[in-house]
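J.: Sequence and predicted structure below; questions after.
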Amino acid sequence: MIIIIIIIIIIDLFLTVWPDWPQIFSGETITLRCSFPKPSVTHWTFYWYRESTRLHRSDDNLYILKHIKVDQSSKYYCYISNKQSQRESYWSNAVTLTVTERPKASLTLVPTGQMFSGENVTLRCDIQGHTGTEWRYSWYKDGDSNRPVHSSDVKREYSFSVVEFDSGKYTCRGERRSDSQRSEISDAVILIVSGESLPRATLTVDPRWSPVFTGESVTLKCEIQSHSNWRYQWYKGSSGTAVSQSQINTFTIRSAADQDQDQFWCRGERNYRPSSSQYSNRVNLSVEAHYFKPVLTVWPDWPQIFSGETITLRCSFPKPSVTHWTFYWYRESTRLHHSDDNLYILKHIKVDQSSKYYCYISDKQSQRGSYWSNAVTLTVTGTCLIFTPVTCPRPKASLTLVPTGQMFSGEKVTLKCDIKGHTGTEWRYSWYKDGDSNHPVHSSDVKREYSFSVVEFDSGKYTCRGERRSDSQRSEISDAVILIVSGECINPLFIQLVITFSSISLNSE
């Protein structure tokens, strides 16, 4: 008995496509590859089919479709046959190629016509027959399609503020996200930018001072230097969207509130070229509570004031301009003076002017109110009685010379400086010679006595003065004392005799 064994060998034959795009644009080059596990392809013949139509035969397992067309959309197969054995031949799986016309980008320029420097232009790129989210977009200038002037992964609109240099021919193209296939490049649009700038807008605010009070009326005014028929747009804060639009160039906040405190700016628009102005400068609007308290200060700010001093009272408050206010000055409940100046000067102040002082301000231009300051207390001291009508002098220094009379060279002298009615520890002391009160011959932070051994050169007129430690106020300078030093020295022999006589006297005792 003869047994015939038939072995059926099944070969998995795979047909693949490169690039493996789900959708193929016309004009692309597509490669079909017929893969199978045999180590050598030299024994095989490859047949290529579109549906049931044989397209090609070769010894190569690749079949290239160059510049593929829409009508080549179909199912494709490969079929292989062994050259050495007619018994071996196999069909591959089918692959489907879907070919569509390559979409062309379309570029739109908004607005059209000649542009002014500073205007905003938008270049919008659309891919015909496709949604915007499928694509990445690139824009090109003057035919250079290798270097985009701008690219976006999301937006199909490219907006920018133009200058004269931006004039030129612009195109765009899309690149599909899913497979990086590109659309055809768009036709060119021409952008012409004039060297002339957009009209300038200027924003002012009335009232000019800052801050304004809650409840006050504030008017913003937008002025554009040229052209007419403007519509005015008003912007606030960080928003790029206008909060208001009007045919008139003023925007009024009738009753300012906390929420109105922000930054404002404006711009003009119209129906003719130029269709917009430049954005204006920005102004900051500060709003404060209706009530505020002026601050009254004293200069110099000494804790104790000597009679005869000049004292300046300053009434300070947040408004930058004092021209709208009247200032009233009071000692206790008595009005002393009123003026447009926020300074009040007390010259040669007297002891009986010691008191509490206030300032009171009133706005000339509005009924917003009037305000009292804090009180400051002035304490004036002097050597005369309180409430006397005369001006009381500041403390006067007194200088004493010890010993008095003519001195001999080599003798020791002491100049003692006292401030009448004050303790010595309150003061620093300085001594002067021959009327030169700018260059002391000696100064001391502690001692009120100045002692030194004299020579004939020390002869002269001496004075002294004190400077109070607490506030650096000075006493009046003392009357002068005269120091006379003889050129004659004390006789050394006489001194020796005195010493000898003293010794003998002590021994005899």
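T.: Here it is on my side, so go on.
J.: For the rest of this, base every contact and every neighbour count on C-alpha atoms.
T.: Noted.
J.: residues near the spatially closest residue to residue 98 that is not a sequence neighbour, how many?
T.: Excluding the flanking residues, the one nearest residue 98 by Cα to Cα, 6 or more residues apart in numbering is residue 73, at 4.8 Å. The number of residues packed near residue 73 is 16, by other Cα atoms under 10 Å.
J.: alright, now check it against this:
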Amino acid sequence: MITVTQGGIYYCKGGRGNPVFFTEDSDPITIEKRVSNKAVVSLEPSWPLIFSGEKITVRCQISLGGSTEWEYEWSKPDSSTGLANNASINLNASVINSGSYRCMGKNKQELYSVTEWSDAITLTVSGNRPKSSISADSRVLPEGDTVTLTCSVTPSTPGWSYYWYRGKKTSEPLMMAEVVLHSDGQIGVSQEGDYWCRGGRGNPVYYTDYSDVISIKQTGESW
């Protein structure tokens, strides 16, 4: 038995007699030296629920890295592991990407010097496209006043911006100069017409489906 203080690939063989008769080499065993650097895995963006088709980055960061160059080993939901020079995995999310991700770093300058595995982070991907809905505090527009429209996304998750439309579905989103912005999900409109909305988030923008159309009429017109 021996005690080793360096990482590397070790093997042994036996010998006896004079001259020495040697056995064949044993199978090799790899000894890795654990370093104090900490590996941390994160999601960008870090929304709790991702939808199929959204862009997501799984990133590995190693603390106290200094000028050290690292290789990164990943443990992924499909149970595969592999080395990569890049500290991130870019995904066009799908349901099969759901699961736990972990990473560790391997020092390129000091062979067999490695970090501990990071804690796992869970990526949850839904295969169902989120839906937008629109509502109005009134469908009758008083002369000289506004009607408040509200857009919401189901399931309710963080990160959404709201895009508003009037007229045909091929139209461009309404400009803020055309409406009164009450909050991120509410606007006031002063023109009659057919309105609908949808949500979007991320870069590039991932859009929900369009909401149903809601019709706003001027006071005095038949409903």
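T.: Received, thanks. Treat the numbers as computed from the prediction; the structure is a model and nothing was measured.
J.: Please work out the TM-score for the two chains.
T.: Aligned and superposed, the two chains score 0.57 in TM-score terms (TM-score structural alignment, normalised by the length of structure 2); 182 aligned residues with a Cα RMSD of 4.4 Å.
J.: For the equivalent of the residue nearest to residue 98 of structure 1 over in structure 2, give its distance to residue 49 of structure 2.
T.: Using TM-score structural alignment, the partner of residue 73 of structure 1 in structure 2 is residue 98. Separation of residue 98 of structure 2 from residue 49 of structure 2 (Cα to Cα, to the nearest Å) stands at 10 Å.
J.: Mutual contacts of the two, please.
T.: 123, 124, 125 (Cα atoms under 8 Å, 6 or more residues apart in numbering).
J.: Which of those residues has the largest number of neighbours?
T.: That'd be residue 123 among these, by other Cα under 10 Å, with 22 neighbours.
J.: Identify the residue of structure 1 aligned to that one.
T.: In structure 1, residue 123 of structure 2 lands on residue 97 (TM-score structural alignment).
J.: The nearest residue to residue 246 of structure 1 once chain neighbours are set aside: which element?
T.: For residue 246 of structure 1, ignoring the flanking residues on the chain, the nearest one in space by Cα to Cα, 6+ apart is residue 232 at 5.2 Å. In this assignment (DSSP states H and E), residue 232 of structure 1 forms part of strand 231-236.
J.: okay, that strand sits on what stretch of structure 2?
T.: So strand 231-236 of structure 1 sits over no part of structure 2, by TM-score structural alignment.
J.: I'd like to know which elements that strand is packed against.
T.: Counting contacts by 3 or more Cα pairs under 8 Å, 6 or more residues apart in numbering; DSSP states H and E, strand 231-236 of structure 1 is packed against strand 244-246, strand 262-269.
J.: Does anything pack onto the longest one? Which helices or strands?
T.: Going back to what we said before, that points to strand 262-269 of structure 1. strand 201-206, strand 218-224, strand 231-236, strand 283-285.
J.: Only the buried residues of it, if you could.
T.: Buried residues in strand 262-269 of structure 1, counted by 16 or more other Cα atoms under 10 Å: 264, 265, 266, 267, 268, 269.
J.: which part of structure 2 lines up with it?
T.: Going by TM-score structural alignment: strand 262-269 of structure 1 matches no residues.
J.: Could you tell me the angle between that strand and strand 231-236?
T.: 160 degrees (axes from the mean of the first three to the mean of the last three Cα atoms, to 10 degrees).
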